[in-house]
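Asks: Sequence first, predicted model second:
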Amino acid sequence: MPGPLFAANDRVELHTMEEEDHDDIGSDMNHPDIRVPGGGPTGPADGESVTEFVDWLRNEGNTAFVVCAEGGYVGLVTLRQEEPQGNVGTYGIWITPESQGRGYATAASELLFDWAFDQHGLHKVVATVFDFNEASMALMDSLGFTEEGVHREERFADGAFHDEHYFGLLAHEWR
């Protein structure tokens, strides 16, 4: 069962992460449709790796929420601030493969960005997407991100080097 409700709209709820969410998070971390496009490890994540990842997400400067819809877990949305005084957050999201295509990523992102810009005071949210991840590229476009550059063959995934596209969204663009 996810933790307390943080925010909700008519499509999804964002909840704090709890120990009970580790199995769902671990399952997604090991699913190739999540792991490969997200640039995750090349091999399976064991229980210890999942715990380390969740603990890292709970570090100061990181925000992570379990995305719930239809009464259960459907994914994870994160916002990391490596330099809090810079007012820039790095955004990430995954939706379980069986729940993709239902608008949950958009709905969860909207909740996160409303909080990040209006209550948390961020100036900018950034994201990176592999060139082959068409769904995430479309999500960036639908959320109003601007492509700011491409790092050619920056990351290795699924047996090859891939371009990594860099996107940014400014607070005044979101509003």
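Replies: Thanks, I have the structure now.

Asks: Please make it C-alpha for all contacts and neighbour counts, starting now.
Replies: Noted.

Asks: As a check, name the ranges of all strands in this protein.
Replies: Under the criterion DSSP state E, strands of the chain are mapped to 5-8, 13-16, 62-69, 72-80, 88-95, 124-130, 146-157, 160-170.

Asks: Below is structure B, check it against A:
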Amino acid sequence: MPGPVFAAGENVALHTIEEDDLEFIQRGRNHPDIRRPLTDVDPQNGEQIQEYFENGISGDGDGFGFLICRTDDEGSGADSSNDDEADPEPVGAIHIPWIRTKHGSGMLMYWVAPEHQGNGYVTEATRLVLDFAFEERRLAKVYAVVLESNVGSQRVLENLGFEREGVHRKETFVDGERRDNYRYGLLAEEWLDASGA
């Protein structure tokens, strides 16, 4: 069961990741439609996911991550802020797992289960994470690296104001061939000016 709500939007809420959520995370990280765009080529067994949880989520690092849960009418029907309602339905995860503290920059990563893609959940969850990253964690920049073939993710980033900053030529080996990666970046002042914060 997802942990408490950390931030809520109209259709999704960000919940803390708890040990009970690791099975969902493992299923997602091993699903071909998720792991290929994330460029995860190695299978993730339960022990590896547990290690990720202990070191990356519960550890002392500067990064952070959340479970994306639906709060819309199509989901569990729950108001995710009300403990008396049904459990929220997890649909994906979003992280800024690596933060270069001295420089104030962090790398954004996200995924949504294939059956929940195309509903705007990633866009809304990313807005919530960017608000937190820039307003509360005081990051100066958030960046993301996206496969050239992942047009959906490129659209999400561009719609949120990210700029394509460069191409990492033939950086990643996916589906039997070398592919380019695009690096996107968003500065704190760009986000805060656009959001009126």
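Replies: Great, that's in hand. Note that the coordinates shown come from a computational prediction; the quantities given were computed from them, not determined experimentally.

Asks: Tell me who's in contact with the residue positioned nearest the centre of the second structure.
Replies: Residue closest to the average C-alpha location in the second structure (Cα atoms, centre = their mean): Ile94, at 2.0 Å. Residues near Ile94 of the second structure by Cα atoms under 8 Å, 6 or more residues apart in numbering: 65-68, 108-111, 125-126, 129.

Asks: Equivalent analysis for Leu76 of the first structure, please.
Replies: Taking Cα under 8 Å, 6+ apart as the criterion, Leu76 of the first structure is in contact with 25, 64-67, 93-95.

Asks: Tell me how far the equivalent of Arg102 of the first structure over in the second structure lies from Gln154 of the second structure.
Replies: Structural correspondence for Arg102 of the first structure with respect to the second structure (TM-score structural alignment): Asn119. Distance from Asn119 of the second structure to Gln154 of the second structure, counting by Cα to Cα, to the nearest Å: 16 Å.

Asks: which one of these two has more residues nearby?
Replies: More crowded of Asn119 of the second structure and Gln154, by other Cα atoms under 10 Å: Gln154, with 22 against 11.

Asks: Not counting its neighbours along the chain, what's nearest the equivalent of Leu160 of the second structure over in the first structure?
Replies: Aligned counterpart of Leu160 of the second structure in the first structure: Leu143 (TM-score structural alignment). With sequence-adjacent residues excluded and distances taken as Cα to Cα, 6 or more residues apart in numbering, Leu143 of the first structure is closest to Thr106, at 7.2 Å.

Asks: Surely the one you found touches Met140?
Replies: No. The pair Thr106 of the first structure / Met140 is not scored as a contact, 9.3 Å apart, by Cα atoms under 8 Å.

Asks: Which residue, other than its chain neighbours, is closest to Asp40 of the second structure?
Replies: Arg29 (7.7 Å).

Asks: mind listing what the one you found touches?
Replies: 35, 40, 44.

Asks: Val167 of the second structure: which of those residues is nearest?
Replies: Asp40 (19.6 Å; Cα to Cα).

Asks: Compute the number of surrounding residues for the nearest residue to Arg58 of the first structure once chain neighbours are set aside.
Replies: Leaving out its chain neighbours, the residue that sits closest to Arg58 of the first structure by Cα to Cα, 6+ apart is Ala64, at 7.3 Å. Using other Cα under 10 Å, Ala64 of the first structure has 22 other residues around it.

Asks: what do we get in the second structure for Ala64 of the first structure?
Replies: That one, Ala64 of the first structure, aligns with Gly65 by TM-score structural alignment.

Asks: Check Asn87 of the first structure too.
Replies: By TM-score structural alignment, Asn87 of the first structure lines up with Gly104.

Asks: Its match and Ala7 of the second structure, how far apart?
Replies: 22 Å.

Asks: Also Gly92 of the second structure?
Replies: Gly92 of the second structure is 15 Å from Ala7 of the second structure, by Cα to Cα.

Asks: same deal with Thr16 of the second structure?
Replies: From Thr16 of the second structure to Ala7 of the second structure the distance is 10 Å (Cα to Cα).

Asks: now Gly59 of the second structure
Replies: 21 Å.

Asks: just His116 of the second structure next, same as before
Replies: 20 Å.

Asks: now do Leu139 of the second structure
Replies: 18 Å.

Asks: same deal with Arg183 of the second structure?
Replies: 27 Å.

Asks: about what we covered before: adding distance to Val50 of the first structure, write the strands of the first structure out as TSV.
Replies: Formatted as TSV, those follow (distance: least, Cα to Cα, whole Å):
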stretch	distance to Val50 of the first structure
strand 5-8	22
strand 13-16	16
strand 62-69	14
strand 72-80	13
strand 88-95	15
strand 124-130	22
strand 146-157	20
strand 160-170	25
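
Asks: Nearest to Val54 of the first structure, out of these?
Replies: Closest among the strands of the first structure, using Cα to Cα: strand 62-69, at 8.8 Å.

Asks: All set, thanks.
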